[in-house]
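Participant: fold the following, please.
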Amino acid sequence: MSSSFPPLRDELRGIEPYGAPQLSHEAAPVQLNVNENPYGPSPAAAADIARAVGEAAVSLNRYPDREFVELRGALTAYLNTSGGSGITPDMVWAANGSNEVMLQLLQAFGGPGRVALSFAPTYSMYPEYARDTLTEWVAGHRADDFSLDLDAARELVLERRPSVVLLPSPNNPTGTALPPEAVTMLCEAAASYEPGGIVVVDEAYGEFRRAGTPSALELLGEHRNLVVTRTMSKAFALAGARLGYLAADPAICDAIRVVRLPYHLSAVTQATALAALRHAEELLGRVDDLRVERDATVVWLREQGHEVADSDANFVLFGRFADRHAVWQGLVDRGVLIRETGPDGWLRVSIGTADEMAAFRAALIDTMETHDLTKEPA
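Facilitator: Got it, this is the predicted structure:
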């Protein structure tokens, strides 16, 4: 047997799989590291989901609707009340989490000889989508406040001529939202060369945006190369169901059909998502509570002397620490798990319940005082 077994692609050798650190609830009772919604479905919503899955179970010997027509209609109705207007079912596509949606976009529009582009710091899976589809990855840079320098961003797009531009809004891990003019400028830039590129605005955390922060859904009618992605994992408290979706020109949805796997959305997934959408008002009812808790967390962290990025998401990036790992470990030792991610010196905390955030505040104060962990000068 060859010493290089298994015959993995050379560029994948030695790479660790993606994933946030996982600890048991016994080791870390307060888990604020993966941006989950801490408020699960109500008993009524859970019962409706269970009933819908039960109904689907009696026909699991048959393949599901590969076009998921009913689900696309329900997602369309939701999007038209969540920042969009004039969206039709042929403009909607869904897959197993927004991760699979992104991968399908790179499979369809990336590939050898093509470029995917974003601006760091940003979601750490983006370069992995590019790698897995043999697409060249190019990362520009954000300003010190994590906003985009629009002129520099436009110049980079015109220079590298990407097939896919990935723009999370709010950005992960910073929480920074994009202004509409940024989306417009980059859509126009990506449409100015042949064969052009698509601009993907990743709104995984879009429902958490602050009042007055618009959704890119409003711009779909103006830019044929714009794609807006969403997920049911966050605001809908449905991370365990794995349902992501997008809205775009029908031609983009048709192109994705070429690369999608057969019957990629199971009957169980479709039934679960449809039931959750029937309870949208209820499931989204705690979003306002999380926004309030997020804003209070930003204020409190700044009062403690930390540097904090403005956030339109359900998490907060804060720092800067001379030894961020020591701070992270100090919190874990006190039963609080957050995420060691983003630029050097920064940490990210997901927004949990009021009790969980109180535990985080107490643990952070104790960690800083006990270990004399100095903050790094800005």
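Participant: CA atoms for contacts and neighbours, from now on please.
Facilitator: Fine.
Participant: quick one: what helix or strand has the residue nearest the centre of the chain in it?
Facilitator: Nearest to the geometric centre of the chain sits residue 204, at 3.9 Å (CA atoms, centre = their mean). Assessed by DSSP states H and E, residue 204 sits outside every helix and strand.
Participant: thought it was touching residue 231?
Facilitator: Yes - at 5.3 Å, residue 204 counts as touching residue 231 under the criterion of CA atoms under 8 Å.
Participant: what do those two both touch?
Facilitator: Residues touching both residue 204 and residue 231 by CA atoms under 8 Å, 6 or more residues apart in numbering: residue 98.
Participant: skipping its backbone neighbours, what lies nearest the residue nearest to the centre of the chain in space?
Facilitator: residue 230 (4.7 Å; CA to CA, 6 or more residues apart in numbering).
Participant: what does the strand or helix carrying that neighbour rub up against?
Facilitator: Per DSSP H and E, residue 230 falls inside strand 226-231. When contacts are defined by CA under 8 Å, 6+ apart, strand 226-231 is touched by residues 97-98, 101, 187, 198-206, 216-217, 219-220, 243-249.
Participant: could you redo the last one with a cut-off of 6 Å?
Facilitator: 98, 198-204, 244-248 (CA atoms under 6 Å, 6 or more residues apart in numbering).
Participant: neighbour-wise, which one of the residues you listed leads?
Facilitator: Among the contacts of strand 226-231, residue 199 has the most neighbours (other CA atoms under 10 Å), with 29 neighbours.
Participant: want to put them side by side, so please do this one too:
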Amino acid sequence: MSFPPIREELRGIEPYGAPQLSLEQAPVQLNVNENPYGPSAAAAADIATAVARAAMTLNRYPDREFTELREGLAAYLNSSGGSGITPEMVWAANGSNEVMLQILQAFGGPGRTALSFAPTYSMYPEYARDAMTDWVVGHRAEDFSLDLDAARDLVHRTRPSVVLLPSPNNPTGTALPPEAVSMLCDAAGDGIVVVDEAYGEFRRSGTPSALELLPRHRNLVVSRTMSKAFALAGARLGYLATDPAICDAIRVVRLPYHLSAVTQATALAALRHAPELLGRVDDLRGERDRTVAWLREQGLEVADSDANFVLFGRFAHRHAVWQGLLGHGVLIRETGPDGWLRVSVGTAEEMTAFKSALTIVMNTEPMRDNT
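Facilitator: Reported below is the predicted structural model:
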């Protein structure tokens, strides 16, 4: 055995992470789907005051059930696509990453299977690996939608204990229709179906939230985050709504006092300012839709997006395009199927810089895949 004695399946693996460059290296950073508009001065001041109050209690452990925060999150979800959601139906952790890992720890494990449909969020197989859960991946159609019959058949064949469904999907931005979610909840039997709505607030008008389906499916989990629409990526707060029995099961695997007093205070202050923090969502939706239209005018393929990012292609040499954009100070993400790139939606000025750089890069040499 070589040192250190890491699990063999982890040996040699690089840790997950998108490229992080300084603003000097890349003045326009559009690669990790952040909200480009930070908290308002009023929200920041309220957060600072709340954290200062929490700081006076740091000699004591925080409320391990984060009761007040669960009440606030339930109230917010009931105004954002849900109804009848109670605090007992809400769970939260340090980012939706920890929420997902806790789900796999509680419902996955040796001899159990987690399932998703590619292209999908690249961290899902890592959650499964870390929880020693078998990973099965189906595939989406050419337009990144789900073939419902094929998806149902795969669920019936593999009998997963957890099905992971990002909607809007990352990296494609496409949303799942309610009938797809209901079908998979029925097909999964007693398995857990997680609809990851990290980008749910950015969905287009008329696109429903899976929160509406909670009364019909006891095995449905709908997760959200405060990192995106709430512009609190640095605060690390993810949460979910589901049947109280599922929340109780997750409580078994959570670490003691996993949400610090500072995190709870920050999130509660943000919820008090939800209207203003979410006030730029419409602006970002509009910028996204203009970006989709512009990319299509350039003759590129673009996935329909209900998120705050856009997947576009196809390029014969996508890394060369990515590198060319970086040479002009614009950092986007090289992810998704071969030939595709993903750009986060930034401010109007940032998107102008992206368009100008992409125009130059595409005219430098033949980059587009015309097959």
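Participant: TM between them?
Facilitator: TM-score for the superposed chains, counting by TM-score structural alignment, normalised by the length of the second structure: 0.99, backed by 371 aligned residues with a CA RMSD of 0.6 Å.
Participant: name the element the alignment partner in the first structure of residue 326 of the second structure belongs to?
Facilitator: Applying TM-score structural alignment, one finds that residue 326 of the second structure aligns to residue 332 in the first structure. For residue 332 of the first structure, the enclosing helix or strand under DSSP H and E is helix 324-333.
Participant: how far does that helix sit from its chain's centre?
Facilitator: Centroid separation for helix 324-333 of the first structure versus its chain: 25 Å, with CA atoms, centre = their mean, to the nearest Å.
Participant: with the second structure superposed, average distance for it?
Facilitator: Following the fit onto the second structure, the mean deviation recorded for helix 324-333 of the first structure is 0.2 Å by mean CA distance after the TM-score superposition for the first structure.
Participant: what's the first helix or strand after that helix?
Facilitator: Of the helices and strands lying after helix 324-333 of the first structure in sequence (DSSP H and E), the nearest is strand 336-337.
Participant: which residue numbers in the second structure go with the very next helix or strand once past that following strand?
Facilitator: Next in sequence after strand 336-337 of the first structure, counting helices and strands by DSSP H and E, comes strand 347-350. Using TM-score structural alignment, strand 347-350 of the first structure lines up with residues 341-344 of the second structure.
Participant: average gap between that stretch and the first structure?
Facilitator: Averaged out, stretch 341-344 of the second structure is 0.1 Å away (mean CA distance after the TM-score superposition for the first structure).
Participant: what residue of the first structure takes the place of residue 293 of the second structure?
Facilitator: Using TM-score structural alignment, residue 293 of the second structure lines up with residue 299 in the first structure.
Participant: swap that for residue 60 of the second structure, please
Facilitator: Checking TM-score structural alignment: residue 60 of the second structure goes with residue 62.
Participant: the match of residue 293 of the second structure - how many residues pack around it?
Facilitator: By the measure other CA under 10 Å, the count of residues near residue 299 of the first structure is 13.
Participant: quick one: average offset of the helix or strand where it lies versus the second structure, please.
Facilitator: Per DSSP H and E, residue 299 of the first structure falls inside helix 287-303. For helix 287-303 of the first structure, the mean deviation from the second structure after alignment is 0.2 Å (mean CA distance after the TM-score superposition for the first structure).
Participant: what's the following helix or strand after that helix?
Facilitator: strand 307-308.
Participant: how close does that next one sit to the second structure?
Facilitator: Strand 307-308 of the first structure sits 0.4 Å off on average (mean CA distance after the TM-score superposition for the first structure).
Participant: how about stretch 69-79 of the first structure?
Facilitator: For stretch 69-79 of the first structure, the mean distance to aligned residues of the second structure following superposition is 0.2 Å (mean CA distance after the TM-score superposition for the first structure).
Participant: show me which residues of that stretch are buried.
Facilitator: 71, 72, 73, 74, 75, 76, 77, 78, 79 (16 or more other CA atoms under 10 Å).
Participant: do the same with stretch 199-208 of the second structure
Facilitator: Result for stretch 199-208 of the second structure [16+ other CA under 10 Å]: buried residues 199, 200, 201, 202, 203, 204, 208.
Participant: my read: residue 169 of the first structure touches residue 175, true?
Facilitator: No - using CA atoms under 6 Å as the test, residue 169 of the first structure is too far from residue 175 to be in contact (7.6 Å).
Participant: before we move on, back to that, how far away is the match of residue 326 of the second structure from residue 355 of the first structure?
Facilitator: The gap separating residue 332 of the first structure from residue 355 of the first structure is 17 Å, by CA to CA, to the nearest Å.
Participant: check residue 294 of the first structure too.
Facilitator: From residue 294 of the first structure over to residue 355 of the first structure (counting by CA to CA), the distance is 13 Å.
Participant: the more surrounded of those two?
Facilitator: Counted by other CA under 10 Å, residue 294 of the first structure and residue 355 do not tie: residue 294 has more neighbours, with 25 against 10.
Participant: how about the more buried one: what's its closest non-neighbour residue?
Facilitator: Residue 294 of the first structure sits nearest to residue 351 (CA to CA, 6+ apart), 6.0 Å away.
Participant: so the one you found sits against residue 315, correct?
Facilitator: Yes - at 5.3 Å, residue 351 of the first structure counts as touching residue 315 under the criterion of CA under 6 Å.
Participant: any idea whether the match of residue 60 of the second structure is helix, strand or coil?
Facilitator: Secondary structure assignment for residue 62 of the first structure (DSSP: H, G, I helix; E, B strand; the rest coil): coil.
Participant: what is the neighbour count of it?
Facilitator: The number of residues packed near residue 62 of the first structure is 10, by other CA under 10 Å.
Participant: which element is the aligned partner of residue 172 of the first structure in the second structure on?
Facilitator: Counting by TM-score structural alignment, residue 172 of the first structure corresponds to residue 170 in the second structure. Residue 170 of the second structure belongs to no helix or strand when elements are defined using DSSP H and E.
Participant: burial of residue 170 of the second structure, as a residue count?
Facilitator: Neighbours of residue 170 of the second structure (other CA under 10 Å): 28.
Participant: relative to residue 83 of the second structure, how far out is the closest residue to it other than its chain neighbours?
Facilitator: Closest residue to residue 170 of the second structure apart from its sequence neighbours, by CA to CA, 6+ apart: residue 121 at 5.2 Å. Remark: distance between residue 121 of the second structure and residue 83 of the second structure (CA to CA) = 28 Å.
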